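[1] no sequence on this one, just coordinates:
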């Protein structure tokens, strides 16, 4: 199916910017750096640019979304950054939510560069770019320290990345830092810092073209705002406009049939426009454009379909499955819910749900399992709940929500409970520990399930029982542009740099394939955004950029170059 890229451009209808200048004043000036986007990567790029040189460059951020949708997908996250560290000695100086009397009650294992690289390689099946990965991992700790200096309020992630075990807070999964108020707090902290350093932000401003000279170097952007077009001249342009996750047609084309039905987890404005613009200049695409090549997660089936909720943001995530079960509409399990810690499975289990009949599943717990569910995801005000005093009753109630085979649903749970009991009989001293892979499983010499639950296999026997209907929420696509990691410059097919064009955030390809380690997306946006901003601020050219390059027509869609 051919896709008309120009048709996906959002036409601007208003203007808002940090300096309150009239639109003509903003667009007719020459800027040192123009950044496309207003999410975490864009804001980090801007902050890096204005603090890298003296005098500071003049930086303009443009985004086609209205101001009330500022922040890109970062706004909808938990605000968690994955970083290497040596334990509390590195983290305590960063965070503001740990008092002195708490310090000796916290266990945070060291998360080394080697650990981070191993996780990145492991969850992507060895396909992640080693070169990009080394930059990401090595600079992750310096990044969060640098961001703290500009007002990012780091917290230890007690709510989502720790469990209380024997009176201690035990952290797990290599993801320990978050921001106060999650993605909302992150975007506010970064936006405040960018504005304090003199950057200008123009919303409702669609970039319709990258301006290039006769040799293909970029010297600005064409934008449309309030129904008028302007050519903004700049020494450097940084693309931080996200992938095509909010474009159902392109999702279907590249991720596969059924992906047009996924719920858009974040901003509805990431439709692939800037990928098309860069490709028109000969930019090379890399990464995972294959079926399922995206970050997707277990998502509330009652959530909005085509966009996130600006108030509830990440609360539609439903990540309590490791301590329960997931059954499809036919009443069968379809993943090993306990195969790994949640941080290494949630970005691929969303895809698994979409592959099931009707693209739905039911998460199930008994009363003991429900005690481990986090309020921000499962409180009564945030998610419709199906409750019952027996599994049979629960199955009948789930029929009203799309379950097709209630008898198979009951049988699946009965078989699971029998396998859990057999394992417990062989290992009577085994104890639940949700902070580690505890080995509580469904497998034993007496009984083993064809599809194991490898850890945290709690029996589902104690009423009242609970089920929650989930679907797939897509966060971002993995395929993107090839960059030189040293300066985040966008590369052509032959490996040369497109002069004046840089890229950061979700538009960078080559890091993630099929899955990703939780929290590494924001970190990658920060690491390469920081490099992009620094490079853009220090670029100086001698030749004037006055001749517009005659470009070929935009491609019909994003190609898959590997």
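    Received the coordinates, thanks. Model, not experiment: these values are computed from the prediction.

[2] when you work out contacts or count neighbours from here on, use the C-alpha atoms and nothing else.
    Fine.

[3] the stretch 1-150 of the chain: strands as residue ranges?
    For the stretch 1-150 of the chain, strands defined by DSSP state E, counting those that start in this stretch occupy the ranges 31-36, 59-62, 106-107.

[4] so which residues make contact with the first one?
    Spelled out, it's strand 31-36. Applying C-alpha atoms under 8 Å, 6 or more residues apart in numbering, the contact partners of strand 31-36 are 42, 45-46, 49, 57-63, 207, 220, 232-241, 536-537.

[5] among these, which lie within helices?
    Residues of the contacts of strand 31-36 located in helices (DSSP state H): 42, 45, 46, 49, 536, 537.

[6] another one to put next to it:
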């Protein structure tokens, strides 16, 4: 039972800035606030310290950014020895390309001003993370490149990751926060915003079963979406979403969004959309595993095919690079019977799969000598017994369609690092790239489900200040800012991989800067 502490009108402590959320975006906001002049910054999170880092901890640390190609990125990374550099191919990634990737995946619905802010601030934010936070950036050889003809060929417009992935990213933030003198309270849920005459002046928190008010000139919300709440997933995303596996933190249950609504903040974005991915069906249902972390991802499907429990393909596995399809295809898996699917590879494709995701001890592997043998072995894993013949026919027809194409196009060369145009002919549902016949024994299957990362619906913010906008006036609420996965209007339906961490850094820096400006006004 909670014991009432000092009410919202009486402060127990005063800070220049309070940040709610210990993830990547919140940490960026806190560090930016200090950088711009705040001397007392408090970061709070309802999770215990053992769950520090929000969803950022569970990522691969990928950051999508504008860059000028290999020579430009070499200024940022620490894993490109001089003897390897001549064998690396990375094309420049322009602001127009970044913008177009976001807009085409959202069907043109993303807020253009928010997108512009992310794209234009991306490279500077990467440099800031390296310089100020101490993040160790690396070229993502293991996730974003294939060795083709002796060359490391990067693909999909993204090349940067962080050393030790999300774990390394959050570790760098924790060191930087301690160095900057940011005070951190864990096990401290934020219950409501302190608001007087339309101005946010702090937050009511729960500490040791007591409620107390903590006042500040500015509050930055970085508390994530509602993806960890099965009830809210079903309410906003629809039936079946209560069965999705939570990819990251179990503590993102929509609290921050509720607090914003209570003070008149406006909602924005795709409330029926989310970031999802192909996820190991044996992963925990309601939270990520902090040891295995992102290794539950199963992103190798462009090299093979995906079949549902009725033995039928349901997506074009080669429609685009994995960066641009996985968020949509995770959702497609959830729509299949039982919310399950099988990724199928032959021996040739299996050689190209990432060991971090498909290595022994990481995923349960089901092997078959041929299609019929594999189908029978998949029945205990969910393949409907009456559809074994359908499964065999699906693989047979797929192989026939690939051979037909290759016979007519013998000059085509399979290239996993480029959209090679090697496709199927004659199938109602094509595979548009990387479509080789699966004929090298043995056949491999892994069982996948839908893993949800974060939700797209969120809070309306001013792109220039990251200030939370009011419902009635569409003007910022004084003293209240927002960053990270709480920002609504950036993503609709689909998502270019690596954009989330970049957006969190961009808006986190802006929010921290504006919080510091607000604190100066209150001196």
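    It's in. Just so you know, these numbers come straight off a predicted model, no measurement behind them.

[7] before we move on, the earlier item: can you redo the strands of the stretch 1-150 of structure 1 as TSV with mean neighbour count?
    Converted to TSV, the strands of the stretch 1-150 of structure 1 look like this (neighbours: other C-alpha atoms under 10 Å):
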stretch	mean neighbour count
strand 31-36	26
strand 59-62	26
strand 106-107	16
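
[8] mind putting the ones you listed into a markdown table with distance to residue 477 of structure 1?
    Formatted as a markdown table, the strands of the stretch 1-150 of structure 1 follow (distance: least, C-alpha to C-alpha, whole Å):
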| stretch | distance to residue 477 of structure 1 |
| --- | --- |
| strand 31-36 | 18 |
| strand 59-62 | 22 |
| strand 106-107 | 34 |
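
[9] which among these is found nearest to residue 387 of structure 1?
    With C-alpha to C-alpha as the measure, strand 106-107 is the member of these nearest residue 387 of structure 1 (34.9 Å).

[10] quick one: the closest one aligns where in structure 2?
    Aligned using TM-score structural alignment, strand 106-107 of structure 1 spans residues 88-89 in structure 2.

[11] and if you look at stretch 419-428 of structure 1?
    Aligned using TM-score structural alignment, stretch 419-428 of structure 1 spans residues 401-410 in structure 2.

[12] rewinding a little: mind checking which of the contacts of strand 31-36 of structure 1 are buried?
    The neighbour count (16 or more other C-alpha atoms under 10 Å) marks 42, 45-46, 49, 57-63, 207, 220, 232-241, 536-537 as buried among the contacts of strand 31-36 of structure 1.

[13] what's the separation between residue 240 of structure 2 and residue 280 of structure 2?
    According to C-alpha to C-alpha, to the nearest Å, residue 240 of structure 2 and residue 280 of structure 2 sit 18 Å apart.

[14] more crowded one of those two?
    residue 280 (25 against 14; other C-alpha atoms under 10 Å).

[15] map the more buried one across to structure 1 for me.
    With TM-score structural alignment as the criterion, residue 280 of structure 2 lines up with residue 300 in structure 1.

[16] that match and residue 474 touch, don't they?
    No. Here residue 300 of structure 1 lies out of contact with residue 474, judged by C-alpha atoms under 8 Å, at a distance of 11.8 Å.

[17] tell me where the stretch 401-523 of structure 2 has strands.
    443-455, 458-459, 467-469, 476-482.
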